[in-house]
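**Q** Below are the sequence and a predicted model for it; my questions follow.
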Amino acid sequence: MKQSPSTPLPPPKERRRLREAGSLTQDQVAERVGVTRATVRGWESGRTNPRGRKREAYAKLLDALAEEKPAEVAVRQGEPEPEPDPQPEPEPQEAATPLTPAQAFDALYAFCAPALVRQCYLLTGRRELARESVERSFQLAWQRWPEVAVDRDPAGWVRATAYEYALSPWHRFRPRYRYPEPPPADASDRALMAVLLELPPPYRRTLLLYDGVGLDLPETAAETEASTPAAANRLLHAREAVAARLPELSDPVELHRRLSELASTERLRAAKPPTVRTGSERRARFWTRAAIAFTIALIGTTALTVRTAPTRYEPPIAPGAEIQGVPPRVAQGALSEVEVELREKLRGGMMSGPERVLPLSR
């Protein structure tokens, strides 16, 4: 369904600005339009766009927010005015000042890292691996910051990288991850973690993204690099496996609550942003020096080969030719008739030959 020209949609940044200017949360907008909070977040980030009647309702709400004051919109819709954000808003001059790359990276890290560590813990069941996965993903993001900074969803980029690292099958060969870590203390948490770890990694990742993080089905399919029907099939099978072992979690709302509680009970802390940036730069320097050392060694080996290699053609030594007429070598013992005749012949030849030259004594 095409958008009606009478109710156009503003750009994604303008949608978010209008919502914040109207003092509305994403949950309130989702309730008015009839969608989920994750869907509204996707509309404001530009990853997705509304369609059909949802698009018309969303466009009308944005038009109302653009024409009226926030308090008037809240009164007209029959709801109390929302409470102000407890966090102080930045001053106009600070908002207009562009952030440095380090400041932008630190802001992204502070926003995503704490929740991302808990998500990786639900994926792996290992606390240390969860922290390592998040640090490695942000180190890679800092190395590729010009690319990540202009990405439409930097948080999704880092999340996908952390999930890939956490679910890598090569961790099983590392000595530090050869043995399982202590399970959660609570019995219900242990049961839920055991069910999650029994799921195949693609099913576990799909379940966490949809029921844990709150992404919609197309976003979950895109992040897991699968089609929407395949993602829906994985989600259904994962929910059936969880409900078979834990019937009380057959409700998706209850499952979402239990996943959040399980991740929050563990004391998982991420490193400080400067530490991650320093580690990323140190790793980059190490691999750069290793590449330079390998190149120098390769150049030295090539120069040595050129120096010691022959400069002209040297024919190979011809194989030895067989000499005819030489009697075969025999072991010690009595002489044969042929050897006796040869001895007599040689003795007779010495008498008729030239005189021998003998040394004279002084």
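**A** Sure, I can see it.

**Q** alpha carbons only for contacts and neighbour counts from here, please
**A** Fine.

**Q** wait, Pro12 sits on Arg41?
**A** No - in terms of CA atoms under 8 Å, Pro12 does not count as a neighbour of Arg41; the distance is 9.8 Å.

**Q** Please look at Gly42 and Ala30 and confirm they touch.
**A** No - checked against CA under 8 Å, the pair Gly42 and Ala30 is beyond contact range at 11.3 Å.

**Q** What are the boundaries of the helices in the stretch 51-200 of the chain?
**A** Secondary structure of the stretch 51-200 of the chain, counting by DSSP state H, counting those that start in this stretch: helices at 52-67, 70-76, 92-96, 101-124, 127-143, 145-149, 154-166, 187-198.

**Q** among those, which is nearest Arg269?
**A** helix 101-124 (6.6 Å; CA to CA).

**Q** and the closest one, what does it pack onto?
**A** helix 127-143, helix 154-166, helix 187-198, helix 201-207, helix 252-265, helix 273-308 (3 or more CA pairs under 8 Å, 6 or more residues apart in numbering; DSSP states H and E).

**Q** Next one: Leu167 from Leu108, what distance?
**A** According to CA to CA, to the nearest Å, Leu167 and Leu108 sit 23 Å apart.

**Q** what does Gly42 give?
**A** Distance from Gly42 to Leu108, by CA to CA: 17 Å.

**Q** same question, Gln324
**A** To Leu108, Gln324 is 91 Å away according to CA to CA.

**Q** For these two, indicate the residue with more neighbours.
**A** More crowded of Gln324 and Leu108, by other CA atoms under 10 Å: Leu108, with 17 against 6.

**Q** Just give the nearest non-adjacent residue to the more buried one, would you?
**A** Ala155 (7.3 Å; CA to CA, 6 or more residues apart in numbering).

**Q** Pull out the buried positions in stretch 192-199.
**A** For stretch 192-199, the neighbour count (16 or more other CA atoms under 10 Å) marks Leu192, Met193, Val195, Leu196, Leu199 as buried.

**Q** For Lys60, see how far away Glu135 is.
**A** Applying CA to CA, the value for Glu135 to Lys60 is 43 Å.

**Q** Between the two, which is the more surrounded one?
**A** Glu135 (25 against 17).

**Q** doesn't Cys112 make contact with the residue nearest to Leu108?
**A** Yes - using CA under 8 Å, Ala155 makes contact with Cys112 at a distance of 6.6 Å.

**Q** dropping in the other structure now:
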Amino acid sequence: MTRSVETASSSGSERSLPAPEERRRLREAADLTHEQVAEAVGVTATTVRSWETGRTDPRGRNREAYAAFLTALAAPAAAPEQADTASDGPAGTASEAGTPQTAQTAQTAHTATADAPATPAEDSPEVPAEEPARGPAADFDALYDHAAPALARQTYLLTGRRTLALKAVERAFTRAWARWPEVATDPDPVGWVRAVAYDYALSPWHRFRRAHRRHDARPADPADRILLDAVLALPTRHRRTVMLYDGVGLDLPDTAAETEASTPTAGLRLVHAHADLADRIPELAEVPPEKQSALLRDLFTALRPAAPLDPRPAAAVRGGGERRVRLWSRGALGLTAVIATATGYTAVTAADHYEPPQAPGQSVSGVPPLSGPQQLTVRSRQLHDKLRADPEAGPARIAPKSE
């Protein structure tokens, strides 16, 4: 018999879910695949498999959406069983009676998912199924308007610097626009952009920049200052794990995949990070460990920076990225032209045959080489000096005399 899905209590706690094997049975009874459930809830097929095996449980907005989906599956599932009990025909009759309910079940589940309340931990924007096709610019603007504000807050908590956080978000979306065909077909475009922004914000090379030597203005609220200092005191990998699991609301396997670590390693980092944060944040130490994640999510959401985190408009980010691409293209073309000109000039002026160098003079058969006037001998020098001293010496000459 079908077990009914438990709903949320009136106290406002998270909605209860059936056992993992019941989740799988409800999906198989509705003749749905993991991919169809993942598309309706807004997660990946791997996450749905993890929920059905009991390895992980949904949290936050994903839990609300998954609970609403299972509720929609459980409501029409009792009708085929009643028809099977009342029918005297073969077992296939009940299966055929339940077939027309599959489309209605999927549609009801999708509607319940769309109506579920959104929280800051939602991973990707929900696009209505009947929305007409839009251009790449409109899709990019929708993704930017949905994810940029939350991503700016996350990078600010990771770095403690407003300018660096906004620059990381803009750099990530600029790269996303440059590779938009890849991002548009990615199962999780928000995760694609988030990974790029986190990598840039947590790059160790920023410490060598001059702007990094100046500290940003601290939050006005003392509790916010304590929270920010505690997060920044964590190691980089622990800080990123806490932000993905507690701030964004990802499951532990998804957190491990985005941090490029195994699930046990990510869980160990999370345990150590929670212990370090509890030592620095008094109100976190007062709650049990199973409620620390919910409290951290509330603290992250309530933190108010000293200056507003307002990303630039999506059109300005797109235009800046396109101008940067044009400048790089022109620079590459100019450098190519310079290299081609230098290569052509070298090809024209270079020697086309080998010319051996001139060898120095050498004696041939004992005859010294002719290399200018020869040195005077002793006899020649004496004669030279005598002619210079007595230029008029010689036989007497007849000269006319006047009387």
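**A** In hand now; what should we look at? The model shown is predicted, which means the values in this text are computed figures rather than measured ones.

**Q** Let me know which of the helices of the stretch 51-200 of structure 1 is the nearest to Gly212 of structure 1.
**A** The nearest among the helices of the stretch 51-200 of structure 1, by CA to CA, is helix 101-124 at 8.1 Å.

**Q** contact partners of that closest one?
**A** 127, 129-131, 133-134, 138, 142, 145, 154-155, 159, 162-163, 166-167, 193, 196-197, 201, 204-205, 208, 259, 263-264, 266, 268-270, 273-274 (CA atoms under 8 Å, 6 or more residues apart in numbering).

**Q** what's the matching range in structure 2 for it?
**A** Aligned using TM-score structural alignment, helix 101-124 of structure 1 spans residues 136-159 in structure 2.

**Q** List the buried residues in that stretch.
**A** 140-141, 143-144, 146-159.

**Q** Likewise for stretch 268-276 of structure 2?
**A** By neighbour count with 16+ other CA under 10 Å, stretch 268-276 of structure 2 contains the buried residues Arg269, Leu270, Ala273, His274, Asp276.

**Q** That one vs structure 1, average offset?
**A** Mean deviation of stretch 268-276 of structure 2 relative to structure 1 after superposition (mean CA distance after the TM-score superposition for structure 1): 1.8 Å.

**Q** What residues in structure 1 pair up with that stretch?
**A** So stretch 268-276 of structure 2 sits over residues 233-241 in structure 1, by TM-score structural alignment.

**Q** neighbouring contacts of the matching stretch?
**A** Contacting residues not belonging to stretch 233-241 of structure 1 are listed as Val195, Leu199, Pro202, Tyr203, Arg204, Thr206, Leu207, Tyr210, Ser250 [CA under 8 Å, 6+ apart].

**Q** Then stretch 226-239 of structure 2?
**A** With CA under 8 Å, 6+ apart as the criterion, stretch 226-239 of structure 2 contacts 157-160, 202, 259, 269-270, 272-273, 276-277, 280-281, 299.

**Q** next one: stretch 268-279 of structure 1
**A** By CA under 8 Å, 6+ apart, the surrounding residues in contact with stretch 268-279 of structure 1 are 105-106, 109-110, 113-114, 117-118, 127, 131, 134-135, 138-139, 142.

**Q** swap the cut-off to 10 Å and go again
**A** Contacting residues not belonging to stretch 268-279 of structure 1 are listed as 102-103, 105-110, 113-118, 121, 127-128, 130-132, 134-143, 280-285 [CA atoms under 10 Å, 6 or more residues apart in numbering].

**Q** The spatially most central residue of structure 2: what's it in contact with?
**A** With distances taken as CA atoms, centre = their mean, Val196 lies nearest the centre of structure 2, 1.0 Å away. For Val196 of structure 2, the contact set (CA under 10 Å, 6+ apart) comprises Ala168, Val169, Arg171, Ala172, Phe173, Arg175, Ala176.

**Q** Show me which of those residues is closest to Glu96 of structure 2.
**A** Among the contacts of Val196 of structure 2, and counting by CA to CA, the member closest to Glu96 of structure 2 is Ala176, at 46.8 Å.

**Q** Next up, the contacts around the closest one.
**A** Applying CA under 10 Å, 6+ apart, the residues contacting Ala176 of structure 2 are Phe140, Glu170, Glu182, Val183, Ala184, Pro189, Trp192, Val193, Val196, Arg318, Gly321.

**Q** That one -> structure 1?
**A** Matched by TM-score structural alignment, Ala176 of structure 2 corresponds to Ala141 in structure 1.

**Q** now do Ala256 of structure 2
**A** By TM-score structural alignment, Ala256 of structure 2 lines up with Ala221 in structure 1.

**Q** How about the secondary structure of that match?
**A** helix (DSSP: H, G, I helix; E, B strand; the rest coil).

**Q** residues in contact with it?
**A** For Ala221 of structure 1, the contact set (CA under 10 Å, 6+ apart) comprises Thr206, Leu209, Tyr210, Leu215, Ser227, Thr228, Pro229, Ala230, Ala231, Ala232, Arg234.

**Q** can we see that at 6 Å?
**A** Ser227, Thr228, Ala231 (CA atoms under 6 Å, 6 or more residues apart in numbering).

**Q** Contact partners for the first one?
**A** With contacts taken as CA under 6 Å, 6+ apart, Ser227 of structure 1 has the following neighbours: Ala221.

**Q** quick one on the thing from earlier: the residue nearest to Leu108 of structure 1: how many residues sit nearby?
**A** Applying other CA under 10 Å, we find 17 residues neighbouring Ala155 of structure 1.

**Q** what do we get in structure 2 for it?
**A** In structure 2, Ala155 of structure 1 lands on Val190 (TM-score structural alignment).

**Q** re earlier: looking at the contacts of Val196 of structure 2, which has the most residues close by?
**A** Going by other CA under 10 Å, Val169 tops those with 30 neighbours.

**Q** roughly how far apart are the residue lying closest to it once chain neighbours are set aside and Arg240 of structure 2?
**A** Of all residues not flanking Val169 of structure 2 in the chain, Ala197 sits nearest, at 5.4 Å (CA to CA, 6+ apart). Remark: distance between Ala197 of structure 2 and Arg240 of structure 2 (CA to CA) = 12 Å.

**Q** and if you look at Thr56 of structure 2?
**A** Counting by CA to CA, the gap from Thr56 of structure 2 to Arg240 of structure 2 is 20 Å.

**Q** The two: which has the busier surroundings?
**A** Remark: of Thr56 of structure 2 and Arg240, Arg240 carries more neighbours, 26 against 16, as counted by other CA under 10 Å.
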